[in-house]
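Mind looking at a prediction? Sequence and model below.
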Amino acid sequence: MTRVDLDITINGDRQILSVEPHWTLLQVLRNELGLTGTKENCLEAECGVCTVLLDGAAVASCITLALQCRGRTVVTIEGLAPPGKLDPIQKAFIEHGAVQCGYCIPGMVMTAKSFLDEHAGERLSEEQIREGICGTLCRCTGYRKIVDAVAAAAAASVTQGQRP
């Protein structure tokens, strides 16, 4: 198959890659760039473990064609915070013990990041948080610690007047 150039910004770095038109964003991230924090699972946008931010919005990278991202900005779990630092959401997940096996956590963190950015400065109910993260499945927990972590990150952003 003929490859096509893809000009994309990933985690703040402009990349020009040669990709096959049928490749998904997930394939490019994991196989071409070695960004394996974005997990591969259902390949049908059902589980959420492959969630990344595309121009700030949470998307399932397993069903997003890489070429749909031409000229756009992608953030993966590896690029969420500067090297050696944690995003407030990552910190909250650790502080609340919301990381079990860890497989779903990158997708869950990215989903939470997008959700909290959409609702910056708002006081969120547990129901709103559960609905906001419902697209990412976790088989290890009952979501209690995850919801607590997202709530803590949201509350901290309201208190500090910052985006999570």
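Received the coordinates, thanks.

Please count neighbours and contacts with C-alpha atoms only from this point.
Noted.

So which residues of the chain form strands?
4-10, 13-19, 51-54, 57-60, 73-75 (DSSP state E).

For the nearest residue to G79 once chain neighbours are set aside, give me its contacts.
By the measure of C-alpha to C-alpha, 6 or more residues apart in numbering, the closest residue to G79 outside its immediate chain neighbours is N11, 4.6 Å from it. Residues near N11 by C-alpha atoms under 8 Å, 6 or more residues apart in numbering: T73, V74, V75, T76, E78, G79, L80.

What about the last one, how many residues nearby?
It stands for L80. If you count neighbours by other C-alpha atoms under 10 Å, L80 ends up with 21.

Would you mind measuring from it to I133?
17 Å (C-alpha to C-alpha, to the nearest Å).

okay, now the one to match up with it:
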Amino acid sequence: MDAEITLHVDGTARHVTVDARTTLLDALRERLGVMAPKKGCDHGQCGSCTVLLNDRRVITCLVLAVAHDGARIVTAEGLAQDDHLHPVQQAFIDHDGFQCGYCTPGQICSAVGMLKEAEAGWPSAVSDLAAAEVRLSPAEIRERMSGNLCRCGAYAGIVAAIQQAAR
């Protein structure tokens, strides 16, 4: 059964007809030509398809497009404003937070979402619950980003980039 939905992708309303079983990732890539989210494992294990969905990070290969009719989606391409990179994007460049770049859009979106979660005081598995606020130590960042894998092993640069952006 097909359904017509509207997705607001990087600030633009996009209308698309999809089969009810179509993942958000496939709707973005195959139906709308949005190439920032990458299809890695297609099982929710690598995080390369991560976007911000209504300001929350979401692994798009695990959600159905029809469930998000009218949603606001921001990809790594939509984070920049005019000619200015988002602070997380700039930090990834400054700290060589990528090598091949395949996972980078998902890593960047996840980092932006993770920083919002930490700012809101959401704890992680390694958070000090007695502390008044979340302290983004390298261990805290690694835990919060653990759903995003990098086959090249650029983790040191990714952690440094997120620490810079958090400042």
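Noted; the coordinates are in hand. Just so you know, these numbers come straight off a predicted model, no measurement behind them.

Hmm, R135 and Q163 of the second structure touching each other?
No: the criterion here is C-alpha atoms under 8 Å, and Q163 of the second structure misses it with R135 at 10.3 Å.

Need the overlap of contacts for these two.
Joint contacts of Q163 of the second structure and R135 (C-alpha under 8 Å, 6+ apart) do not exist.

Most tightly packed of the strands of the first structure?
Among these, ranked by average contacts under mean count of other C-alpha atoms under 10 Å, first place goes to strand 51-54 (a mean of 26).

superposed on the second structure, where does it end up, distance-wise?
Its matched residues in the second structure lie on average 0.6 Å from strand 51-54 of the first structure after superposition (mean C-alpha distance after the TM-score superposition for the first structure).

Counterpart of T22 of the second structure over in the first structure?
Aligned counterpart of T22 of the second structure in the first structure: W23 (TM-score structural alignment).

what's the spacing between the spatially most central residue of the second structure and D42 of the second structure?
In the second structure, the centroid-proximal residue (C-alpha atoms, centre = their mean) is C109; its distance is 2.7 Å. Distance of C109 of the second structure to D42 of the second structure, given as C-alpha to C-alpha: 17 Å.

Equivalent analysis for I158 of the second structure, please.
Using C-alpha to C-alpha, I158 of the second structure is found at 23 Å from D42 of the second structure.

how about the helices in the second structure?
24-26, 87-94, 104-119, 138-144, 155-166 (DSSP state H).

Pull the distance from the third one to the chain's centre.
Spelled out, it's helix 104-119 of the second structure. 6 Å (C-alpha atoms, centre = their mean, to the nearest Å).

Which residues does that helix contact?
Contacts for helix 104-119 of the second structure (C-alpha under 8 Å, 6+ apart): 36-38, 47-52, 55-57, 75-77, 88-89, 92, 97-98, 134, 136, 144-145, 148, 162, 166.

do the same with stretch 81-101 of the second structure
Here stretch 81-101 of the second structure has contacts from 79-80, 104, 108, 111-112, 152, 154-162, 164-165, using C-alpha under 8 Å, 6+ apart.

which parts of that stretch are buried?
Neighbour-count burial for stretch 81-101 of the second structure flags H86, P87, V88, Q89, Q90, A91, F92, H95, D96, G97, F98 (criterion: 16 or more other C-alpha atoms under 10 Å).

Same list (these) but as TSV, adding distance to E117 of the second structure.
Listed next are these as TSV, based on distance: C-alpha to C-alpha, whole Å:
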residue	distance to E117 of the second structure
H86	17
P87	16
V88	15
Q89	18
Q90	20
A91	19
F92	19
H95	22
D96	24
G97	21
F98	23
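
out of those residues, which one sits closest to C61 of the second structure?
Ranked by distance to C61 of the second structure (C-alpha to C-alpha), those are led by F98 at 21.9 Å.

what about the closest one, distance to C152 of the second structure?
According to C-alpha to C-alpha, F98 of the second structure and C152 of the second structure sit 8 Å apart.

now swap in P87 of the second structure and tell me
From P87 of the second structure to C152 of the second structure the distance is 23 Å (C-alpha to C-alpha).
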